[in-house]
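Trainee: Return atomic coordinates for the entry below.
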Amino acid sequence: MADPDLRADCSRCFALCCVAPAFAASSDFAIDKPAGKPCLNLLPDHRCGIHSELRQRGFPGCTVFDCFGAGQQVSQVTFGGQGWRDDPARARSMFTVFPIVRGLRELLWYLTEALELPAARPVHRELARARDELRRLTEGSPEKLATVDVMEQRATVNPLLQRASELSRGKGRDCRGADLAGASLRKARFRDASLRGALLIGADLRGADLRGADLTGADLRGAELAGADLSGALFCTQAQLDAARGDRATRLPKGRERPAHWPSHTP
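Mentor: Got it, this is the predicted structure:
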């Protein structure tokens, strides 16, 4: 990824992802937690008390969450290094702003990825302009940030990202928004396909050809990617890979890391 600032740096954050959002007891979280209340596992120093055992203790959802650097942005820039524990009013403001900044920085990540696509050069100028505007918004005061409509920003950016995708892919299948949850797709051919927003929860994609596929917003939780080829896949986030299950034979997009919980051998 071209911009390391869009990587989460938990050491510079006041554990906002452990406090601001609500958790619902499910396969992703072992407990219910209301928004704005610290997780039971959060320590006084803003560290997680079970960080090394999150998956084993029923919190895989925590391991795949990516704030795209919103945590350190809100903690160190928006609020100047002041935390939420000693000021209820500041806490409310931080918890309001955090998801907004997270949404904006996610869009920044996609725009940055699009600007790395040589074939998308015809829209690079517009992409850069949109990125600069979003970056300006993320640098606003808490009061200004609270008024930002992330959905409106997404509606402005998405057509540019779709155009960048179309310019960079061949004529693959159009599976946008397809419900493929739990589907048997072993060795399926999705080369250059659009899988934007597709539901692939628990899908069997072992050995599938996903080269050059657009994976924007595709839900890969629990998807089997052993032996799948995702080289050249567009807009594939690290969180999507972390939520899936692959192996050493899975080919990853450039710049992505093989998740630590994936087995080191092919069954």
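Trainee: C-alpha only now, for contacts and for neighbours.
Mentor: Fine.
Trainee: Spell out the secondary structure type for the residue lying closest to residue 213 once chain neighbours are set aside.
Mentor: Setting aside the residues directly before and after it, residue 213 is nearest to residue 192 in space (CA to CA, 6 or more residues apart in numbering), at 4.2 Å. Look at residue 192: counting by DSSP: H, G, I helix; E, B strand; the rest coil, its state is coil.
Trainee: what about residue 192, neighbour count?
Mentor: As a burial measure, residue 192 scores 24 neighbours (other CA atoms under 10 Å).
Trainee: wait, it sits on residue 173?
Mentor: Yes: in this structure, residue 192 is within contact of residue 173 by CA atoms under 8 Å, at 7.2 Å.
Trainee: one more, for comparison:
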Amino acid sequence: MSKEIAKNIRKGLTADCSNCFGLCCTALNIMASSDFQINKPAGTPCMNLRSDYSCQIHSQLREKGFKGCTVFDCLGAGQVVSQVTFNGQSWRDNPETREKMFQVFPIMEQIHEMIAYVAEVLSHDIPNVLSDKLSHKLKELQNLTTLDADELLSLDLVMYRFSLNELLTVASESIRANIIAKLPGAKKVKDFNHARADWMGKKLKDKDLRATDFRGAYLIAAEMQNSDLRAASFIGADLRDANLSGANLSTSMFLTQMQINSAKGDGKTILPSHIQRPSHWIN
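Mentor: A predicted model of the protein is given here:
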């Protein structure tokens, strides 16, 4: 698969709420917190959901205590479940499909997340053997999105994630190793490994953090203004309220829209092409 095709696949994984039956507002179980002011059991529509599946306080979500809604991103899973899996038949018009549709949504969301990671890594220069294996995985995952509801509900997603994780780890190390080899001074890949580090609130302003492995790291409220984060791996990292103002994330790996939505930034933050600048960021 060409890098350009992979880039387009990754870029195409965006939510289209106009073709979704408000699944993120209904299917998910949400506990009251600073990000969501009410308890909402799974399968219960949010009190702000209109009959046309739009949100009646969409432009005021943060002010009304629903910050979490502005962070969430399904990577396009909602419209696929609504229009492909259930052929455009809504849970309101067909109540008998309601429970099954709500159960399928988080499954499709996880599949889209895996597709996003694979497509992204295929847009980089990686060894041919690894590229072939990941291309096969991508086709396999894309095929899963066409399954019917019962088939999706029977999937063992743990198995898919486990087999994919090893390939993504090897690919990430290969990409970062090439970058590290070009950095000044004698450096080793292990020196850039900060996977699962607890860097909550850590002061990292103006730092050169290129090719750093932040896999699963806690970067909550970290001060990363003007830092160089190119080729850094953020798979599973917690970026809530991390300050990315002026930071360069142009080639950061495994960043999701949800991670960026949860962080802070400004008009000078450089993002990957597949990530949209959050509307709540300062200019």
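Trainee: that older thread, give me the distance between the aligned partner of the residue nearest to residue 213 of structure 1 in structure 2 and residue 181 of structure 2.
Mentor: Residue 192 of structure 1 maps onto residue 211 in structure 2 when the alignment is built from TM-score structural alignment. In this structure, residue 211 of structure 2 and residue 181 of structure 2 are separated by 10 Å, where distance is defined by CA to CA, to the nearest Å.
Trainee: just residue 157 of structure 2 next, same as before
Mentor: 36 Å.
Trainee: again, but for residue 4 of structure 2
Mentor: Counting by CA to CA, the separation of residue 4 of structure 2 from residue 181 of structure 2 is 25 Å.
Trainee: do residue 145 of structure 2 as well
Mentor: On the measure of CA to CA, residue 145 of structure 2 and residue 181 of structure 2 end up 39 Å apart.
Trainee: Equivalent analysis for residue 107 of structure 2, please.
Mentor: Here the criterion is CA to CA. By it, residue 107 of structure 2 lies 39 Å from residue 181 of structure 2.
Trainee: what's the answer for residue 47 of structure 2, then?
Mentor: If you measure residue 47 of structure 2 against residue 181 of structure 2 using CA to CA, the figure is 54 Å.
Trainee: Repeat that for residue 156 of structure 2.
Mentor: Taken as CA to CA, the span from residue 156 of structure 2 to residue 181 of structure 2 is 39 Å.
Trainee: can I assume residue 136 of structure 1 sits in a helix?
Mentor: Yes: if the criterion is three-state DSSP, then residue 136 of structure 1 is within a helix.
Trainee: what's stretch 32-46 of structure 1 in contact with?
Mentor: Stretch 32-46 of structure 1 is touched from outside by 14-15, 18-25, 48-50, 92, 95, with contacts defined as CA atoms under 8 Å, 6 or more residues apart in numbering.
Trainee: Give the buried residues for it.
Mentor: If you call a residue buried by 16 or more other CA atoms under 10 Å, then stretch 32-46 of structure 1 has these buried ones: 33, 36, 38, 39, 42, 46.
Trainee: which residues of the stretch 151-283 of structure 2 fall in strands?
Mentor: Taking DSSP state E, counting those that start in this stretch as the test, none of the stretch 151-283 of structure 2 falls into strands.
Trainee: Can you give me the separation between residue 218 of structure 2 and residue 241 of structure 2?
Mentor: In this view, residue 218 of structure 2 and residue 241 of structure 2 are 11 Å apart by CA to CA.
Trainee: higher neighbour count, the two?
Mentor: Of the pair residue 218 of structure 2 and residue 241, residue 218 is the one with more neighbours under other CA under 10 Å, namely 23 against 20.
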